[in-house]
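# pasted the sequence and its predicted model underneath.
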Amino acid sequence: MSIYDIEVTHINGNKQQLSDYRDRYMVIVNTASQCGLVGQLEDLEELYQTFKEEGVVVLGFPSNQFMNQEPLGNEEIQTFCETTYNVSFPLFEKIDVNGDSAHPLYQYLVKETKNKKIKWNFTKFLVAPEEASITRFAPTTSPKKVKKEIELLIKSN
């Protein structure tokens, strides 16, 4: 199994295969609107705008598994992200990222990064095209550091 075999559901209910992103860099992040790190949405949007023409996409997956910091429903999450942080990158349905009910995407990402469970909101994963590499970043790691990693990967290709 690869990451590209996984199906995800957009926040509006439309289904999508991650294989659609096979030739792109994916920055996958679990988000929460009431988290103290929510300001990272602004930097993630900047990262997306800076690199989308170079094949980078940010994929946001809201989760309410950490101190109920995502109490909003899917429509409310979308409105909040768009109006407060001008988010235009794809957002997906609220999911679990840990435990038996964890979404298959997060089960896969955790397995591929040394089986360390997701510690908090805004854990970020950078998946290179064709899944050449998966790099994991802590919740407190700034998207600006992820940006530097993307720049290095793009230059090396």
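Looks like it came in fine. From a predicted model like this one, the values you see are computed outputs, not experimental measurements.

# drop to CA atoms for contacts and neighbour counts, all remaining ones
OK.

# now do the helices in the chain.
40-51, 74-85, 104-112, 143-156 (DSSP state H).

# out of the ones you listed, which gets nearest to residue 16?
Closest of these to residue 16 is helix 104-112, at 12.4 Å (criterion: C-alpha to C-alpha).

# re the thing from before, of the helices of the chain, which is nearest residue 4?
helix 104-112 (9.5 Å).

# and stretch 88-108, how far out from the chain middle?
Centroid separation for stretch 88-108 versus its chain: 9 Å, with C-alpha atoms, centre = their mean, to the nearest Å.

# tell me the buried residues in that stretch?
Neighbour counts over stretch 88-108 (16 or more other C-alpha atoms under 10 Å) mark 89, 91-98, 103-108 as buried.

# also stretch 147-157?
Using 16+ other C-alpha under 10 Å as the test for burial, stretch 147-157 gives 147, 150.

# before we move on, what about stretch 15-28?
Buried-residue list, stretch 15-28, by 16+ other C-alpha under 10 Å: 18, 21, 22, 24, 25, 26, 27, 28.

# any chance of CSV for the helices of the chain, columns distance to residue 66?
Compiled in CSV, these are given as follows (distance: least, C-alpha to C-alpha, whole Å):
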stretch, distance to residue 66
helix 40-51, 17
helix 74-85, 16
helix 104-112, 15
helix 143-156, 20
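
# quick one: closest of those helices to residue 14.
It is, among those and with distance given as C-alpha to C-alpha, helix 74-85, at 12.4 Å.

# name the residues that touch the closest one?
If you take C-alpha atoms under 8 Å, 6 or more residues apart in numbering as the criterion, helix 74-85 is touched by 11-12, 33, 39, 41-42, 45, 62, 87-88, 91, 93-94.

# for the residues you listed, which one is nearest residue 121?
residue 62 (8.6 Å).

# circling back to that earlier point, pull the most distant pair out of the buried residues of stretch 15-28.
22 and 28 (13.6 Å).

# and residue 151, how far is that from residue 114?
25 Å (C-alpha to C-alpha, to the nearest Å).

# second structure for comparison follows:
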Amino acid sequence: MSIFDFSAVAMNGKRTLLEEYKGKTVLIVNTAGRCGFTYQYKELQSLYDRYKDKGFVILGFPCNQFDHQEPDSNKQIEISCMINYGVNFPLFQKIDVRDDNAHPLFSYLSHQKPFDGFNESHPVSKILIPLINEKHPEYLIDEHSIKWNFTKFLIDPNGKVVKRFECTSDPIDMEQDIEKLLSEASV
């Protein structure tokens, strides 16, 4: 099994088979427009701009499960991402990424690479960790589920999950891993 066994609905309403991304290095991320990590849209777009011509793609999946930080409609999300952050990497319609109604793709991803903790030295961690412990301790019960917005999964060109990055890993922190996969794919 790989990510190529899944599909999702793009912002334009068209069902997209993820096998369309075979042969590419893929970064899958659950996003939200009103989160302390929303600034990562801009950094993700910079990564996409830098590597898209080398076989890299980012797939964004908005989600409203974490403190209702993505309440907008799909159309509003798409427009906001474009206007505020210049996003032109593929975005999909809003989904759930954890619990009973989780999209099968995210259930698969989260079971391929378990949660390995937050980077406690990240500036937003000072707010995020106490918030989760106080308001949503159930998020931390298991080792697999998505814990917050902007959890990122790096996928190799064969559709295999290589690495999981939590929200407290900024996109720039992933650059070496992306470059490594791209260089291995070009050999």
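Arrived safely. These numbers come from a predicted model, not from an experiment.

# which among the buried residues of stretch 88-108 of structure 1 gets closest to residue 132 of structure 1?
residue 108 (14.9 Å).

# show me the contacts for the closest one.
Applying C-alpha under 8 Å, 6+ apart, we find residue 108 of structure 1 in contact with residue 3.

# the one 5 residues further on now?
Residues near residue 113 of structure 1 by C-alpha under 8 Å, 6+ apart: 134, 135, 136.

# in a markdown table, list these along with neighbour count.
Below are the contacts of residue 113 of structure 1 laid out as a markdown table (neighbours: other C-alpha atoms under 10 Å):
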| residue | neighbour count |
| --- | --- |
| 134 | 16 |
| 135 | 15 |
| 136 | 21 |
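
# in strands, which of those residues fall?
In strands, defined here by DSSP state E, the members of those are 134, 135, 136.

# list the buried residues for stretch 112-119 of structure 1?
Quick answer for stretch 112-119 of structure 1 (16+ other C-alpha under 10 Å): residue 118.

# check stretch 38-51 of structure 1 too.
38, 40, 41, 42, 43, 44, 45, 46, 47, 48, 49, 51.

# export these to CSV and tack on distance to residue 5 of structure 1?
Output for the buried residues of stretch 38-51 of structure 1, formatted as CSV (distance: C-alpha to C-alpha, whole Å):
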residue, distance to residue 5 of structure 1
38, 29
40, 28
41, 27
42, 30
43, 29
44, 25
45, 26
46, 28
47, 26
48, 24
49, 27
51, 25
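
# residue 3 of structure 1: which of those residues is nearest?
Looking across these and measuring by C-alpha to C-alpha, the closest to residue 3 of structure 1 is residue 48, at 20.4 Å.

# on that earlier part again, list just the nearest of the buried residues of stretch 15-28 of structure 1 to residue 130 of structure 1.
Residue 130 of structure 1 lies nearest to residue 22 out of the buried residues of stretch 15-28 of structure 1, by C-alpha to C-alpha, at 5.4 Å.

# ok, that closest one - contacts?
4, 129, 130, 131.

# that one matches what in structure 2?
Matched across to structure 2, residue 22 of structure 1 falls on residue 22, judged by TM-score structural alignment.

# nearest residue to the residue most central in space within structure 2 other than its sequence neighbours?
Residue closest to the average C-alpha location in structure 2 (C-alpha atoms, centre = their mean): residue 29, at 0.7 Å. In space, and not counting its chain neighbours, residue 29 of structure 2 is closest to residue 152: 4.4 Å by C-alpha to C-alpha, 6 or more residues apart in numbering.

# report how many residues lie close to the one you found.
Residue 152 of structure 2 is flanked by 25 other residues according to other C-alpha atoms under 10 Å.

# map it onto structure 1.
So residue 152 of structure 2 corresponds to residue 124, using TM-score structural alignment.

# ok, residue 165 of structure 2 next?
Checking TM-score structural alignment: residue 165 of structure 2 goes with residue 137.

# and the closest residue in space to that match that isn't next to it in sequence, what is it in contact with?
Of all residues not flanking residue 137 of structure 1 in the chain, residue 124 sits nearest, at 5.0 Å (C-alpha to C-alpha, 6+ apart). By C-alpha under 8 Å, 6+ apart, the contact list for residue 124 of structure 1 reads 27, 28, 29, 30, 136, 137, 138, 139.

# and what of residue 65 of structure 1?
So residue 65 of structure 1 contacts 96, 97, 98 (C-alpha under 8 Å, 6+ apart).

# so it versus residue 155 of structure 1, what's the distance?
In terms of C-alpha to C-alpha, residue 65 of structure 1 sits 37 Å off from residue 155 of structure 1.

# now the end-to-end length of stretch 155-171 of structure 2.
14 Å.

# got it, and stretch 109-121 of structure 1?
End-to-end for stretch 109-121 of structure 1, by C-alpha to C-alpha: 15 Å.
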